[in-house]
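Trainee: here is my input, please return the structure:
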Amino acid sequence: MSNTSLNETHFDDDHFRDECGVFGVLDHPEAANLTYLGLYALQHRGQESTGIISTDGTNFNNHRGMGLVSDVYQKEDIVKLEGRIAIGHVRYSTAGDLGLRNCQPFMYQYAHGGIAMCHNGNIVNAEALRKGLEKDGSIFQSTSDTEVIIHLLAKSSGNSTRERLTDAVKQLEGGFSVLLMTETRLFGARDPNGIRPLVLGKLDGSWVMASETCAFDLVGADFVRDVEAGELVVVDPDGTLRSYFPFEKPAIKFCVFEYVYFARPDSTLEGVNVYQARHNIGVELAKESYVDADMVIPVPDSGVPPAMGFALEAGIPFQMGLIRNHYVGRTFIEPKQSIRNFGVKLKLNPNRDMIAGKRVILVDDSIVRGTTSRKIVEMVRAAGATEIHMRISSPPTKHSCFYGINTPTSEELMANQMNLDEMCKAIGADSLAFVSNEGLFKAVGKPRELHCDACFSGDYPVPVNEKRSPQLSLLRYYDKRPS
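Mentor: From the prediction side, this is the model:
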């Protein structure tokens, strides 16, 4: 391969990917700018594309693009997003995705006026809903679940936007948080199990909504509360917030992996501080799988809090033995000759002088396919470590997620195909241990019954066909339709 060719790679493709983050604000003179800043804070939830739509009460204005928030928006773009209401979105694309046409929010004019919508999550019955809508004459311009929701809303016979949105979300199965705006109102809805997060805040008397509280911290908003499982909130032009519960039996099943990996550590979700939960997981991990060593080293960044907790409980020094390059982009010039573990080395580098001759405990958040773990162990071994003990701050990931996380099939998950000893041998570690389910929920401080842990247990709160990914199924259905 030529050393001048540009090649795009995913060094982190051995981690789960949360596909979206959302932010919205009503009745603020800097609505678009606040949304831009909110998306900046939520960038970790999606780095493929981003969009903002605003309204001045009559016209909708939008700016969307592929890439990071810092790259897509310039000052002149934000200035053009006039109005006191705005919603925004960041996302990861799924396999087979067609880029900009799936970039949210989406904006439509229909019989009752203008609407804009974005959402975080995945609708497991999207393919069936889409087939029915197309059979009735609906035309789609994307492969996104969001557009399915919009068509359901447009077809509703409800007398108000709230009634039409209620009709739409009641037909959905899966995990989702939805933001919708009209020329005058802002709406937020959460699935009846509350799998995906959505929080409410206030800034200068204006209501704001976001996927995580860290977005409120950046813009200076005060956190008010989480949107409840199965709740639909409506913010009127005068700032009145109305709450509805359209689902018959809402029951919280919040995604526990938000605490392990997805959410930023400075966020608080469902009353739990993410950093503290991760630190506590490390404490429980040390209690369950102590091993004598010279240092505890995190795999940055999500491994840092649990590694600190592990080190504290075990009485072993915490060291930043792996240094992360924070300036790695998605495109690079590949070397002409092969460099072993090139993709991982581009992001992480072991501190040889610190590691050489030492017994090391490596703490990471998860093992998915196992490829990255193996490469990291090889790097640390090559740096001179005499022993490498891998500790994982989540239980073994044996099952795919179908509620908004872009994951491999179960057959690709190492823990689904191997036992603990086989996994340890495959990644080349001297020992391997995962935190137990009991330890995980003790660390979180809330019972398992209030969470979705299907990726560990296979206990799906919303029935799914695990033999196929609903994301890929919908994409393949779309691409195979006759022209």
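
Trainee: switch to C-alpha atoms for all contacts and neighbour counts from now on
Mentor: Noted.

Trainee: give me the contact list for the lengthiest helix in the chain.
Mentor: If you go by DSSP state H, the chain has its longest helix at helix 274-289. Helix 274-289 is contacted from outside by 258-260, 263-268, 305-314, 391-393, 433-436, 439-440, 442-445, using C-alpha atoms under 8 Å, 6 or more residues apart in numbering.

Trainee: which among these count as buried?
Mentor: Among the contacts of helix 274-289, those classed as buried by 16 or more other C-alpha atoms under 10 Å are 258-260, 263-265, 267-268, 305-314, 391-393, 433-436, 439-440, 442-444.

Trainee: on that earlier part again, pull out the buried positions in the longest helix of the chain.
Mentor: Buried residues in helix 274-289 (16+ other C-alpha under 10 Å): 274-286, 289.

Trainee: redo those as a markdown table? Include distance to E127.
Mentor: Putting the buried residues of helix 274-289 into a markdown table (distance: C-alpha to C-alpha, whole Å) gives the following:
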| residue | distance to E127 |
| --- | --- |
| V274 | 34 |
| Y275 | 37 |
| Q276 | 39 |
| A277 | 36 |
| R278 | 36 |
| H279 | 40 |
| N280 | 40 |
| I281 | 38 |
| G282 | 40 |
| V283 | 43 |
| E284 | 41 |
| L285 | 41 |
| A286 | 44 |
| S289 | 44 |
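
Trainee: and those, which is closest to L100?
Mentor: Distance to L100 across the buried residues of helix 274-289 (C-alpha to C-alpha) is lowest for V274, with 32.0 Å.

Trainee: from the chain's centroid, how far away is stretch 174-185?
Mentor: Here the centre of stretch 174-185 is set off from its chain's centre by 18 Å, with C-alpha atoms, centre = their mean, to the nearest Å.

Trainee: same check, this time on stretch 86-99
Mentor: Taking C-alpha atoms, centre = their mean, one finds stretch 86-99 lying 12 Å from the centre of the chain it belongs to.

Trainee: residues of that stretch that come out buried?
Mentor: Buried positions in stretch 86-99, judged by neighbour count with 16+ other C-alpha under 10 Å: A86, I87, G88, H89, V90, R91, Y92, S93, T94, D97.

Trainee: and this one, please, so the two structures can be compared:
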Amino acid sequence: MKTCLQYDQYQETGVREECGVFGIYDFDGNDVASSVYYGLCSLQHRGQESCGIVVSDTKGDRGNIAYHKDLGLVSEVFKPDTLSSLHGNLGIGHVRYSTTGGSTRENAQPLVLNYIKGTLALAHNGNLVNAASLKEELVYGGAIFHTTTDSEMIAYYIARERVHTRNVEEAVLHTARRIRGGYALVVMSPRKLIAVRDPFGLKPLCIGKRNNAYIVASESCALASVGAEFIRDIEPGEMVAITEKGITSNKELQQKERAHCIFEYIYFARLDSEMDGIKIYDARIRSGRALAKAWPVDADLVTGVPESGLTAAKGYAMEAGLPFEIAFYKNSYIGRTFIKPTQKERESSVKLKLNVLESVVKDKRIVLVDDSIVRGTTMANLIQMLKKAGAKEVHVRISAPPFLYPCYYGTDVPSNEQLIAADHTTEEIREIIGADSLGYMKIEDLQTMVGDLGICKACFDNHYPVPAESEKKGFTNEEN
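Mentor: Below you'll find the predicted structure:
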């Protein structure tokens, strides 16, 4: 039996992205599969394990839904002939990264459900903290599960509620009252597109418009990729329904308290996105400036770990009055290091992926900025590479506080025993990674990134906005 704290795959992985969702309803009747494809490509950074697209022709026969999904990147799963076979003016898509749900074709999303009222498709980013009790209720009610994700539980609850409600919107709303945790949901029936965001705003979700089509997506960059205008963020606790009659909003689930995931601003979100009124690029510049104020050092230049550390490094350089330089060449054709299944393979792929520009670092005192240290092995390798290339000193600055606690809401922060900061002091970590000095973002400085936006920083301070339920009869908490 496993609890929320016991994640098998954390033995070999680090902090990863979340999932990405996308949906579009074109009232002019144009096919949307290609738009979903481009939207998912722009969200690829949020998940690279599997992806899928579901479409419906709202002007055709009821229940005429077509879909395709598989393991792999968007460009690998969808070829021109596959896309051309998906006809419909309503569609949703998903890119997936899993933690406990497992990387299998069965777990690829969107999930498609055939039930007594027709067909339902669902794409989900997030993690439910009450998944165990929900699954227990469904299993003892006779439900048979085909995946190991909590997303399937959500789909089942919507289908069950739909039998007793006037429409699918009410069924989704009733289900949202039951689920707890972080979630951004995009639900599609043959003629309706529904988007729901959790009451704390832990997961991002926004809405845009292109001509006579409405679009919902995890990030605003996905709207730009299909030529859509960003309208606004879907508010925490809001449900938006897009039907042939237009667009409606229900804010019944709203509450005063907000807890937007701070790691969206530190790392997850794409640099050109905007979330809840905050431009991601500006937030990361501010994080670098805060680091420079908190941890100044005599140095010759500032650099960042590509790609996630570069913007904060620029902010550090601006505040410190030091040159900002690119010290690493990144091989974009090598997969992300966390995908490698063993520690030895991860270390090898770091060297394949990044190469030091010796002429930049030789005989220099360097400030090296990155977004996080999980186990420390990657950072230790980078420092070793810099010093081998002739760097005199390497001073590490991290734009996040030390990870001390797991995340229950869909961010892959390992359990405590896998976190180097959980049982080592900053000085001990400095020695382990071989840095000349080490400074982390101070927790109190996180707010400078996002102004007065309410944030969740539980993986740093152990203050969870939605407490996780205790283990129930062996049912596991699943994530997608």
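
Trainee: circling back to that earlier point, among the buried ones among the contacts of helix 274-289 of structure 1, which ones are in strands?
Mentor: Within these, residues falling in strands by DSSP state E are T268, R391, I392, A433, F434.

Trainee: now the lengthiest strand in structure 1: which residue numbers in structure 2?
Mentor: Longest strand of structure 1, by residue count under DSSP E: strand 113-123. Aligned by TM-score structural alignment, strand 113-123 of structure 1 corresponds to residues 118-128 of structure 2.

Trainee: which bit of structure 2 covers the longest helix of structure 1?
Mentor: So helix 274-289 of structure 1 sits over residues 280-295 in structure 2, by TM-score structural alignment.

Trainee: now do stretch 402-412 of structure 1
Mentor: In the comparison with structure 2, stretch 402-412 of structure 1 aligns to the range 408-418 (TM-score structural alignment).

Trainee: got the end-to-end distance for that stretch?
Mentor: Using C-alpha to C-alpha, to the nearest Å, the end-to-end distance of stretch 408-418 of structure 2 comes out at 15 Å.

Trainee: give me the secondary structure label for the residue of structure 1 positioned farthest from its centre.
Mentor: Centroid-distance maximum for structure 1: G357 at 38.2 Å, with C-alpha atoms, centre = their mean. Secondary structure assignment for G357 of structure 1 (DSSP: H, G, I helix; E, B strand; the rest coil): coil.

Trainee: now which residue in structure 2 aligns to it?
Mentor: Matched by TM-score structural alignment, G357 of structure 1 corresponds to D363 in structure 2.

Trainee: also L180 of structure 1?
Mentor: By TM-score structural alignment, L180 of structure 1 lines up with V187 in structure 2.

Trainee: count of neighbours near that match?
Mentor: V187 of structure 2 has 27 neighbours, counted by other C-alpha atoms under 10 Å.

Trainee: now do the SS call for it.
Mentor: strand.

Trainee: correct me if wrong: it contacts L113.
Mentor: No - when contacts are counted by C-alpha atoms under 8 Å, V187 of structure 2 is not listed as touching L113 (11.1 Å).

Trainee: intersection of neighbour lists for these two?
Mentor: By the contact definition C-alpha under 8 Å, 6+ apart, V187 of structure 2 and L113 are jointly contacted by L120, A121.

Trainee: contacts only, for G304 of structure 2.
Mentor: L310, T311, A312, A313, K314, I326, A327, L368, V369, D370.

Trainee: likewise for A426 of structure 1?
Mentor: G370, R374.

Trainee: what does it align to in structure 2?
Mentor: In structure 2, A426 of structure 1 lands on I432 (TM-score structural alignment).

Trainee: and what of D301 of structure 1?
Mentor: By TM-score structural alignment, D301 of structure 1 lines up with E307.

Trainee: so is its match in a helix, a strand, or just coil?
Mentor: The three-state label given to E307 of structure 2 by three-state DSSP is coil.

Trainee: could you report the neighbour count for it?
Mentor: For E307 of structure 2, using other C-alpha under 10 Å, the count is 13.

Trainee: do the same with L241 of structure 1
Mentor: Other residues lying near L241 of structure 1 total 13 when counted by other C-alpha under 10 Å.

Trainee: just S332 of structure 2 next, same as before
Mentor: S332 of structure 2 has 9 nearby residues by other C-alpha under 10 Å.

Trainee: test my guess that it contacts N355.
Mentor: No - at 11.6 Å, S332 of structure 2 does not count as touching N355 under the criterion of C-alpha under 8 Å.

Trainee: picking up where we left off before, TSV for the contacts of G304 of structure 2, including distance to A66 of structure 2?
Mentor: Shown next, in TSV, are the contacts of G304 of structure 2 (distance: C-alpha to C-alpha, whole Å):
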residue	distance to A66 of structure 2
L310	41
T311	41
A312	43
A313	45
K314	46
I326	46
A327	47
L368	48
V369	46
D370	42
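
Trainee: farthest pair in the residues you listed?
Mentor: For the contacts of G304 of structure 2, the farthest-apart pair by C-alpha to C-alpha is A312 and A327; their separation is 14.6 Å.
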